[in-house]
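next come a sequence and a model predicted from it.
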Amino acid sequence: MKTVHTIQQLRQQVLAARQAGKTIGFVPTMGNLHTGHISLIDRAKADQCFTVASIFVNPLQFDDKNDLSRYPRTLPQDQQQLEAAGCDLLFAPDVDEMYPNGQDEQSIVHVPVVSEGLCGDSRPGHFDGVSTVVSKLFNQVLPDNAYFGEKDFQQVAVIRKMVADLCMPVTVIAVPTARAEDGLALSSRNGYLSAEERQQAPGLHQTLQEIATALSQGSTLEHCIQQAGERLGQRGLRPDYLEVRHADSLQPLTSEQLQTDLPTNFSVVVLGAAFLGSARLIDNIQVTLNQAIE
């Protein structure tokens, strides 16, 4: 695996791969890699791509400067993991390379509607930062395929809408959430958890599963959410949000919509975020209603 730090070096390497007839697969990350990130590399390799990963802790998507400063930077370990996974090229730019004119003068990409609510409410400006840096990375790498984890469900929806609206020639591929044996969604932020908090953390996934089961059994949406919020608190987590939305459009849903004229095999997504110690955890479960939960 080759590591480059400038856009010029990146473009030279990608151009050579494309001229050799290879499909370019891209995995953007902020580093501090775990099994979930590596599953994206594995998927790109399975698709027979020349696989490019990026590691860039993007300041534009942090609304809290303290959160930005404490985000783990683990480049040497990340390089070892990527090389072991068969990644072909790593792009690891610094802030000046990505924002040569400064962040205050950077053009911002705003994706309406799907960026609103959920994490968009909890982290103002976050998705503007995500869509801006991803659009820049897409223009730098010019990938055929880009791979993202389904754990960040709203982020994937934002990127898909951005790609469609701006006619970007990129196929966005969502890869199932990687989980620990107890169900906790793998995240770089799990490292903020104490040993005791780590034992409590799977409670978010359990709570989302309970909402999904209750909905499939005909419970009203409002009742499911109310009960779930109470159980989440009993499990030691402080709810940020618990919501059920349309899996394709990410539009909010009501009990009336779910109980009248519901199409057969209607797909919804149960999304949740909760605070535990100094960590903020997010997760989601996709559910097909009018069909038994497996």
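Ah, there it is.

make it CA atoms for all contacts and neighbour counts henceforth
Fine.

nearest spatial neighbour of Phe50, skipping sequence neighbours?
Ile24 (5.0 Å; Cα to Cα, 6 or more residues apart in numbering).

centre of the chain to the helix or strand hosting the one you found, how far?
Element membership for Ile24, per DSSP states H and E: strand 23-29. Centre-to-centre, strand 23-29 and its host chain are 15 Å apart (Cα atoms, centre = their mean, to the nearest Å).

other residues contacting it?
When contacts are defined by Cα atoms under 8 Å, 6 or more residues apart in numbering, strand 23-29 is touched by residues 14, 17-18, 37, 40-41, 44, 48-56, 134, 137, 141-148.

which element follows it toward the C-terminus?
Following strand 23-29 in sequence, per DSSP H and E, is helix 35-46.

and the angle from that following helix to strand 23-29?
If you take axes from the mean of the first three to the mean of the last three Cα atoms, to 10 degrees, helix 35-46 sits at 170 degrees to strand 23-29.

still on that earlier bit, measure the residue nearest to Phe50 to Tyr99 for me?
24 Å (Cα to Cα, to the nearest Å).

this is the comparison structure:
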Amino acid sequence: MPDKTRKTMQTFYDKNSFSKYIAELKEKKKKIGFAPTMGALHAGHISLYQEAQKHNDIVISSIFVNPTQFNNPEDLEKYPRTIEEDIKKLGDSKLVDAVYIPGVEDIYPNGMERKHYDFGGIENEMEGAARLGHFDGVGTVVEEFFRQVQPDNAYFGEKDFQQLKIIEKLVEVLDLKIKIHGVKIHREEGGLAMSSRNMRLSEDERHASTIIYRTLNHVNSWFKSIPINDIKNRVEEIFSKENMELEYFLIADEETLKESAVSSNGRNYRAFIVVNVGKVRLIDNLHLD
């Protein structure tokens, strides 16, 4: 059974000291659980470590705003950075044994170049179509973290469901002995999916954004009896009356992530939505019964 006794959290700021720590854990045959983050932590991140604590001797977090997964330099510049608050949240949680906060040179010693991956086509759907090269950036940084942390288990939220499927494929392509766990979306009281970007919403925008989750629940009800094209029309009509931009809405097969025009028995489907509220881009999804 994993050791549930948590000592004071250790913080590492460079690859060399962190690598020594990992080597000691491996020598002691400790089971390592890992969930990487880009900081600006919230309860959704903490839920990853709650899940990790159940199955591992050691739980490790990382904080690194990855430059290669941003297509828009302005988005990278505006991404919230709250390192001191994040370290306090992780320590107060009593769930995390160590947090790794590397510099860019620790992750990209040869310069910030994205590797190119073949993820079987799922990288070209949805977010991949909207943000060219994004998932190569995700794959590059996650592969490097996996090689440095050497986890037995890794945890990712289902809010970024396409990213979760990409990382499952990454482990398969690279033949890494890591089990990937998807953790359910953590939501605010009104249903808005927790995201680091939410802190950029005004109070009125945050309240208005609850329509995203309400709409997804309507979609789940409609999916039982209404054609998918009609569902799309209904969703578009809902957002045409709101002071926000519906960037895209679609229903896709959970394995291929390809948009579906009709549903088939024996397949699992999920609704995906992206809405721009002011200058904040919000993404959400829901498994369809």
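Structure received. Remember, predicted model here, so these are calculated numbers, not experimental data.

now what about the TM-score between them?
With the length set by TM-score structural alignment, normalised by the length of structure 2, the two chains reach a TM-score of 0.93; 280 aligned residues with a Cα RMSD of 1.4 Å.

about what we covered before: just the buried ones from the contacts of strand 23-29 of structure 1, in PyMOL syntax?
Remark: buried members of those, expressed as a PyMOL selection using 16 or more other Cα atoms under 10 Å:
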select buried, resi 14+17+37+40+41+44+49+50+51+52+53+54+55+56+134+137+141+142+143+144+145+146+147+148
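
mind checking which of the contacts of strand 23-29 of structure 1 are in strands?
Within the contacts of strand 23-29 of structure 1, residues falling in strands by DSSP state E are Cys49, Phe50, Thr51, Val52, Ala53, Ser54, Ile55, Asn145, Ala146, Tyr147, Phe148.

tell me the counterpart of the fourth one in structure 2.
Structural correspondence for Val52 of structure 1 with respect to structure 2 (TM-score structural alignment): Ile60.

and the residue nearest the centre of structure 1, what does it touch?
Central residue of structure 1 (Cα atoms, centre = their mean): Asp152, 2.7 Å from the mean position. When contacts are counted by Cα under 8 Å, 6+ apart, Asp152 of structure 1 touches Ile282, Asp283.

from Gly272 of structure 1, how far off is it?
11 Å.

can you work out which residues contact both of those two?
With Cα under 8 Å, 6+ apart as the test, Asp152 of structure 1 and Gly272 both reach Ile282, Asp283.

what's the counterpart of Gln103 of structure 1 in structure 2?
Aligned partner of Gln103 of structure 1 by TM-score structural alignment: Met112.

gap between the nearest residue to that match once chain neighbours are set aside and Thr140 of structure 2?
Nearest residue to Met112 of structure 2 in three dimensions, chain neighbours excluded: Thr68, at 6.9 Å (Cα to Cα, 6+ apart). Distance check for Thr68 of structure 2 against Thr140 of structure 2: by Cα to Cα, it reads 8 Å.

can you pull out the helices in structure 2?
Taking DSSP state H as the criterion, structure 2 contains helices spanning 15-27, 43-53, 73-78, 83-93, 104-107, 127-130, 134-149, 161-174, 203-208, 211-222, 228-240.

with distance to Pro36 of structure 2 added, can I get these in TSV?
Formatted as TSV, the helices of structure 2 follow (distance: least, Cα to Cα, whole Å):
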stretch	distance to Pro36 of structure 2
helix 15-27	14
helix 43-53	9
helix 73-78	17
helix 83-93	12
helix 104-107	13
helix 127-130	20
helix 134-149	8
helix 161-174	12
helix 203-208	26
helix 211-222	26
helix 228-240	33
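
what is the neighbour count of the residue nearest to Met112 of structure 2?
22 (other Cα atoms under 10 Å).
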